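**Q** Predicted model and sequence follow; I will ask about them next.
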Amino acid sequence: MAAVSMLIVIGCWFRTEKALMKAFRNDQLSPLFLLMTPFLFGLLGINEPWLILKSGLFICLLYYIGMFDLITYTIPRFSHYLIGVMGLIGIQNQLSQHLLAGLILCLPFLFLYWLQRFLDKCQVGWGDVLYVLSATFYLGLIPGFIGLVVGLMLFIIGGVLTKDYSRGYPLAPALSIGFLVGLLVMF
């Protein structure tokens, strides 16, 4: 059963890259895609087939959202719902804990979003707020918090290293890496 779950994950992983290549009219595989592909096989160390599937699809969505935001400065609308649905799989009696974690960790982003709307300086978009909400709901409180801290540190470092400040720096790629670290903390 684990092999079937892994085959589904690998199929989705390659389909994700194909969708990005088609959307941005690129005919080459991303170096990041090639670098991360062998690490997906680390999921085979998990004994539960549903957890392999759930974690693998979450990694695919993290990659897709990060790359999409890096190129377009937007987050696809469907991604939040997919992460939320995947977060519901297998949590049984921990639903209230995951909901609370998502809401607590999302509050600073929500406050920042409304403050920026009031000041007419939108850097954090509604997609970023929903992304944080859905990913922290998926991960839970401690892994979600660790993912946010790592992602925000990477965002600050990336913002400092960026020479062109006219367009800003996208938040989702850094958060995607942070949430991947949070996922690793879960195991």
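**A** Ah, there it is.

**Q** can we go C-alpha only for contacts and neighbour counts from here?
**A** Fine.

**Q** What residues does the spatially most central residue of the chain make contact with?
**A** Centroid-nearest residue in the chain, with C-alpha atoms, centre = their mean: L62, separated by 3.3 Å. Applying C-alpha atoms under 8 Å, 6 or more residues apart in numbering to L62 gives the contacts 176-177, 179-180.

**Q** In those, which residue is surrounded by the most others?
**A** Within these, most neighbours by other C-alpha atoms under 10 Å means F179, with 30 neighbours.

**Q** M86 against Y138, yeah?
**A** Yes. M86 lies in contact with Y138 (C-alpha atoms under 8 Å); the separation is 7.2 Å.

**Q** Pasting the second one now:
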Amino acid sequence: MYQVILASGSPRRREILEQCGISFRTEKSNAEEIITQTKPCEVVKELSLVKALEVADRVKEGDYIVLGADTIVANGDMILGKPKSEKEAEEMIAAIQGHEHSVYTGVTAVIKKNGAQKQITFYEETKVFIAAMTEEEIADYVASGESMDKAGAYAIQGLFASYVKGIEGDYYNVVGLPVCALMEHLKENGVNLKKDCRR
């Protein structure tokens, strides 16, 4: 039996694991997020690995799976992180409204069993199609406060849903954890998260 540790303070990632019936605890990573990559898919992989390893180093006993994840929004090659102000949030949404952009989530699973440790790192990409928005609609959305702790300045599962025309790929990847891909990668490495780590 593994102890599953989510190396994230994200309530969205917690909700996804809870929805899947997986028993876990959270330990937020304190790792310094230094980026050496430039491609969005490599950036999220790098950050997820740093987060997972920092938390795994703290776990001293037993068999465990530490899950680290990082999500970014990319408009072309431009990475849109969490906005630092309402003005920046409005600029981000103005940049993505009316066309498609990509959401990338990198995931790392650090698995320790019988003293041996290995790691799996992968990423998922989902294309998101946003309806055209007026300046007033953008300002009203940002004024709701929902933008401020979200990559790309929006939450697909929140008030912004009314502007999402469609997606191509995994919805849960946009929320913050591509859980189906995670399950598949773990199964390939001999771990059945649903069976071995039930709530």
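**A** Perfect, I can see it now. For clarity, every value in this text was computed on a predicted model and none was experimentally measured.

**Q** Would you pull the TM-score for this pair?
**A** The TM-score (TM-score structural alignment, normalised by the length of structure 1) is 0.29; 101 aligned residues with a C-alpha RMSD of 6.0 Å.

**Q** Could you list which of the contacts of L62 of structure 1 belong to helices?
**A** With DSSP state H as the criterion, helices contain 176-177, 179-180 from among the contacts of L62 of structure 1.

**Q** Between the contacts of L62 of structure 1, which sits nearest L161 of structure 1?
**A** I177 (17.0 Å; C-alpha to C-alpha).

**Q** More neighbours: M86 and Y138 of structure 1, which one.
**A** The neighbour comparison of M86 of structure 1 against Y138 (other C-alpha under 10 Å) goes to Y138, with 29 against 20.

**Q** Leaving out chain neighbours, which residue sits closest to that one?
**A** Using C-alpha to C-alpha, 6 or more residues apart in numbering and skipping the chain neighbours, the partner closest in space to Y138 of structure 1 is G87 (4.2 Å).

**Q** Now do the buried residues in the host helix or strand of the one you found.
**A** Element membership for G87 of structure 1 (DSSP states H and E) is helix 78-88. Residues of helix 78-88 of structure 1 classed as buried by neighbour count (16 or more other C-alpha atoms under 10 Å): 79-80, 83-84, 86-87.

**Q** same question, stretch 13-22 of structure 2
**A** For stretch 13-22 of structure 2, by 16+ other C-alpha under 10 Å, it's 13-14, 16-17, 22.

**Q** ok, Y123 of structure 2 to Y141 of structure 2 distance?
**A** Using C-alpha to C-alpha, to the nearest Å, Y123 of structure 2 is found at 29 Å from Y141 of structure 2.

**Q** Buried residues in the host helix or strand of Y123 of structure 2, which are they?
**A** In this structure, Y123 of structure 2 sits in strand 116-130 according to DSSP H and E. Under the neighbour-count criterion of 16+ other C-alpha under 10 Å, strand 116-130 of structure 2 has 119, 121-130 buried.

**Q** what helices or strands is that strand leaning on?
**A** Here strand 116-130 of structure 2 touches helix 40-56, strand 100-113, strand 164-168, helix 171-175, going by 3 or more C-alpha pairs under 8 Å, 6 or more residues apart in numbering; DSSP states H and E.

**Q** Which SSE is immediately downstream of that strand?
**A** Assignment by DSSP H and E places the next element after strand 116-130 of structure 2 at helix 135-143.

**Q** Just flag the most distant two among the buried residues of stretch 13-22 of structure 2.
**A** Most distant of the buried residues of stretch 13-22 of structure 2, by C-alpha to C-alpha, are R13 and I22, 11.8 Å apart.

**Q** in what helix or strand does M183 of structure 2 lie?
**A** Going by DSSP H and E, M183 of structure 2 is in helix 179-188.
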